[in-house]
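Peer 1: Provided below for reference: sequence and predicted model.
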Amino acid sequence: WYVSRALVVAVSTTVLIALLSELMRLGATLLRSQDQQRTLNAELDHRVKNVLATVCAIIAQTPNSHSTLAEYVAGLDQRIRSLARTHELLSGSQWDGVSLADIVCRELAPYATDHAEIGGPDVTLRAEAAQAIGMVLHELATNAAKYGAFSKPGGRLLLQWRWLLNGSRGRLAIEWQELGGPPVVKPNRCGYGASTIRELIPFELGGTVDLAFASSGLQCQLEIPTDWVRGTLGHATLHET
């Protein structure tokens, strides 16, 4: 009887210890899950606020570039759709970065891309850089469709990106050059589109923008620090500057 009782106690103790261990493990997992959920909620809150701030800025500034209500609505719709395209790409990658080539293809899709020469190394942009560059490319493409290379037969776009080496730090250069379009006329005032092209990259990413209204066609070179590029330069070719 004593042996049986001792055996029962031993078994019961072993089971109890196992149950307590499992409960402790589940508790620790739950705490980690709660911490992760709080982190995810905070990140989601941050992203939503950023999106709303961007949309509010677009809504506030778009009227400066349009003279009629219909133009304003169309311009606003196109800009928000551009923002949505980039967010779709980010969502598909779990916000882990987006290929620059994918952003370019999405933004140029509405236009005659068979008249565009596009190329560059594999580049994955961080979320903030993807949004900013997507918006700038949208404004460049919209301008080309209205006044530039996409507005007449025979117009062409050269869009290339490459790595630049400046001392110990690299930069990513994106070069937009239009050819064969109507004669370029420098605008008398700076509308929302031109302001976005000139100011967004320096403000958001600490990069530089060189926008030139050349007689042969609009030219724009964007440069951003490689801090905004995921991973390393790897075996990419670096061009001395």
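Peer 2: Yes, it's here.
Peer 1: For the rest of this, base every contact and every neighbour count on C-alpha atoms.
Peer 2: Will do.
Peer 1: Regarding R189, what is its secondary structure?
Peer 2: Here R189 takes the coil state, with states given by DSSP: H, G, I helix; E, B strand; the rest coil.
Peer 1: can you tell me how far it sits from S195?
Peer 2: 10 Å (C-alpha to C-alpha, to the nearest Å).
Peer 1: Neighbour count: those two, which is higher?
Peer 2: Taking other C-alpha atoms under 10 Å, R189 and S195 do not tie; S195 has more neighbours (14 against 9).
Peer 1: contacting residues around the one helix or strand that one maps to?
Peer 2: Assignment of secondary structure by DSSP states H and E places S195 within helix 192-205. By C-alpha atoms under 8 Å, 6 or more residues apart in numbering, the residues outside helix 192-205 that reach it are 61-62, 64-65, 128-129, 132-133, 135-136, 139-140, 143, 207-211, 222, 224-225, 228.
Peer 1: Mind doing that once more with 10 Å?
Peer 2: By C-alpha atoms under 10 Å, 6 or more residues apart in numbering, the residues outside helix 192-205 that reach it are 58, 60-66, 79, 128-129, 131-133, 135-140, 142-143, 187, 189-190, 206-211, 220, 222-225, 227-228.
Peer 1: continuing past the strand or helix carrying A145, what's the next helix or strand?
Peer 2: Secondary structure assignment for A145, by DSSP H and E: helix 127-146. Sequence-wise, the next helix or strand downstream of helix 127-146 (DSSP H and E) is strand 156-166.
Peer 1: how many degrees apart are the helix or strand following that next one and strand 156-166 in direction?
Peer 2: The helix or strand immediately downstream of strand 156-166 is strand 169-179, counting by DSSP H and E. Calculated by axes from the mean of the first three to the mean of the last three C-alpha atoms, to 10 degrees, strand 169-179 forms an angle of 160 degrees with strand 156-166.
Peer 1: hmm, back to that, what's the PyMOL syntax to select whichever of the contacts of helix 192-205 are buried?
Peer 2: For the buried members of the contacts of helix 192-205, the matching PyMOL selection, counting by 16 or more other C-alpha atoms under 10 Å, is:
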select buried, resi 58+61+62+63+65+66+79+128+129+131+132+133+135+136+137+138+139+140+142+143+207+208+209+220+222+223+224+225+227+228
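Peer 1: one more structure, for comparison:
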Amino acid sequence: MTQASPQQRAILEAALDSIIAADHEGRVIEWNSAAERTFGYSKAKALGRDLAELIIPPELREAHRAGMRHFLATGEGPVLGKRIEVEAIDFENRRFPVELAIETINVAGNPRFVAYIRDLTERKAAEAALVDSEQRLSATYQHAFVGISEVDLTGRFLRVNNELCRITGYTSEELFCRTFFDITHPDDRAADLAKFRQQVDGNLGSYTLEKRYIRKDGEEICIELSGSMVRDAENRPLYAVRVVRDITERIRAERQQALLVNELNHRVKNTLGMVQSIVSQTLRAYRDPAQASKEISQRLAALSRAHDVLTRARWESASLTEVVDEALEPYADFRERFILSGPSVLIPPPVCLSFAMAMQELVTNAMKYGALSAPEGKIAITWNLEDNRSRLRFEWREVGGPPVSPPTRRGFGTRLLQAGIASETQGSIALTFAPGGLEYQFEVPLDA
């Protein structure tokens, strides 16, 4: 290679890429500063050396030499004048990617090869990091526990993840043919669309709201939406990112909780009303404070036992057999004198409470005046389901006790058995003071 001028030398040394020249035998005749930095050989050590031995991996050297021979013989070189990516080695035999461009010039009738080499190590690492980042982002996007979508400025879906497809019931291809307001409940479209348009116009940043989707199968679901707008460097809107979370179960739970609170409030008021009635009526019937206190305690205990049964049944429906057993539990000494017969049946809370109070009054009366006041007295308790199991018929029949006659006045117990139970349960009551023993029939609809 001819001696470079000071200007040419300055250009060679200032170049950021390696510039290497070799003669027709492949010997190095030029080696700039960038080549020294890239390959680790000083110019003094590189000049005159076989280029293939310096920078070409061993398995590629013979192909390199064959290519040079072919060019010298034919003037053809498949890689000349092109940019290609290959591997090179440095003085420590470290392999790294490079971009290579080779040009030829003639000097005194002999070809010279000039190679421009750019180290691609950092660029390849950056590209690999970008690919890895994009793969991670894509995996996060697709497998997120929230629905994510990108929509254009008209609201049409551009990109959706798996969770959004699961929430809406649509495939990604089906969503790409729709806008977000196409799948929004008609009553909720206006509010969302107004905020979206404000966002497109630049008058609103991110926003959140709760609304409803109509799934592909027609089911109505509740979602929580967070929407934001992506803009370019000049603040022009490009597309919107919308993140949604299915909150249907949460809304249902909140509604159920509100319903339960209202129901609890109703039940507490009813219970307090029943307690008030028990106390006031008992005090009115008994002038002796000690006797009144005893009666009140027994009646409230009966009410408490009924509440225990309902609590175990989560205040849904209680077993009639369990209610009867709880009512008779304080009277274990008389247990063998009760004859029970009836099918398995569940009764609603109002019927349960009324039934428990009725049992308390019937047992108390039987102990004072009826079958349980005589040694041979017995009580038959039977119940059956009628009208396709929609109606319960309960019977209390006393035998073997002293003769029975109607009372001269109606006490609290009698009023409870005759009127109070019927009004609370929408049922019908028949209380008969038959000479052979008290009879009590109680019919109540179970589907009321």
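Peer 2: All right, it came through fine. Quick caveat: nothing in here was measured; it's all calculated off a predicted structure.
Peer 1: Now do the same for S405 of structure 2: helix, strand or coil?
Peer 2: Look at S405 of structure 2: counting by three-state DSSP, its state is coil.
Peer 1: Near the alignment partner in structure 1 of it, how many other residues are there?
Peer 2: Structural alignment (TM-score structural alignment) places S405 of structure 2 against V185 in structure 1. Using other C-alpha under 10 Å, the number of residues around V185 of structure 1 comes to 13.
Peer 1: tell me the contacts of V185 of structure 1?
Peer 2: Shown in contact with V185 of structure 1 (C-alpha under 10 Å, 6+ apart): Y147, G148, F213, A214, S215, G217, L218.
Peer 1: The third one falls within a strand, correct?
Peer 2: Yes. Using three-state DSSP, the assignment for F213 of structure 1 is a strand.
Peer 1: Identify the residue spatially nearest to it, adjacent ones excluded.
Peer 2: Once flanking residues are discounted, F213 of structure 1 sits nearest to K186: 5.9 Å by C-alpha to C-alpha, 6 or more residues apart in numbering.
Peer 1: Also the first one?
Peer 2: If you skip the residues right next to it in sequence, Y147 of structure 1 has P182 as its closest partner in space, 7.0 Å away by C-alpha to C-alpha, 6+ apart.
Peer 1: Would you quantify the distance from the one you found to I59 of structure 1?
Peer 2: Using C-alpha to C-alpha, P182 of structure 1 is found at 30 Å from I59 of structure 1.
Peer 1: How about L125 of structure 1?
Peer 2: Relative to I59 of structure 1, and taking C-alpha to C-alpha, L125 of structure 1 is found at 26 Å.
Peer 1: tell me which element whichever residue in structure 2 pairs up with W95 of structure 1 falls in.
Peer 2: Alignment note (TM-score structural alignment): W95 of structure 1 maps to W315 of structure 2. Of the helices and strands defined by DSSP H and E, none includes W315 of structure 2.
Peer 1: And W315 of structure 2, how close does it get to A422 of structure 2?
Peer 2: 21 Å.
Peer 1: And for S319 of structure 2?
Peer 2: Relative to A422 of structure 2, S319 of structure 2 is positioned 20 Å away (C-alpha to C-alpha).
Peer 1: I'd guessed W31 of structure 2 sits against A22; true?
Peer 2: Yes. With contact defined as C-alpha atoms under 10 Å, W31 of structure 2 counts as touching A22 (9.2 Å).
Peer 1: What does N143 of structure 1 correspond to in structure 2?
Peer 2: Aligned partner of N143 of structure 1 by TM-score structural alignment: N365.
Peer 1: again but with I133 of structure 1, I slipped
Peer 2: Counting by TM-score structural alignment, I133 of structure 1 corresponds to F355 in structure 2.
Peer 1: And for that match, nearest residue in space, chain neighbours not counted?
Peer 2: Closest residue to F355 of structure 2 apart from its sequence neighbours, by C-alpha to C-alpha, 6+ apart: I421 at 7.6 Å.
Peer 1: Check E87 of structure 2 too.
Peer 2: Using C-alpha to C-alpha, 6+ apart, the closest residue to E87 of structure 2 is P97 (4.6 Å).
Peer 1: Look at whatever residue of structure 2 lines up with Y2 of structure 1 and say how many residues are nearby.
Peer 2: Counting by TM-score structural alignment, Y2 of structure 1 corresponds to E127 in structure 2. E127 of structure 2: 12 surrounding residues under other C-alpha under 10 Å.
Peer 1: Check the secondary structure at E127 of structure 2 for me.
Peer 2: helix.
Peer 1: what residues are up against it?
Peer 2: By C-alpha under 10 Å, 6+ apart, the contact list for E127 of structure 2 reads T121, S133.
Peer 1: What's the separation between it and E134 of structure 2?
Peer 2: 10 Å.
Peer 1: same check, this time on V268 of structure 2
Peer 2: 59 Å.
Peer 1: if you skip the residues just before and after it, what's nearest to the most centrally placed residue in structure 2?
Peer 2: The centroid of structure 2 falls nearest to D246 when counting by C-alpha atoms, centre = their mean (6.4 Å). In this structure, D246 of structure 2 finds its nearest non-sequential neighbour in I223, 4.6 Å apart by C-alpha to C-alpha, 6+ apart.
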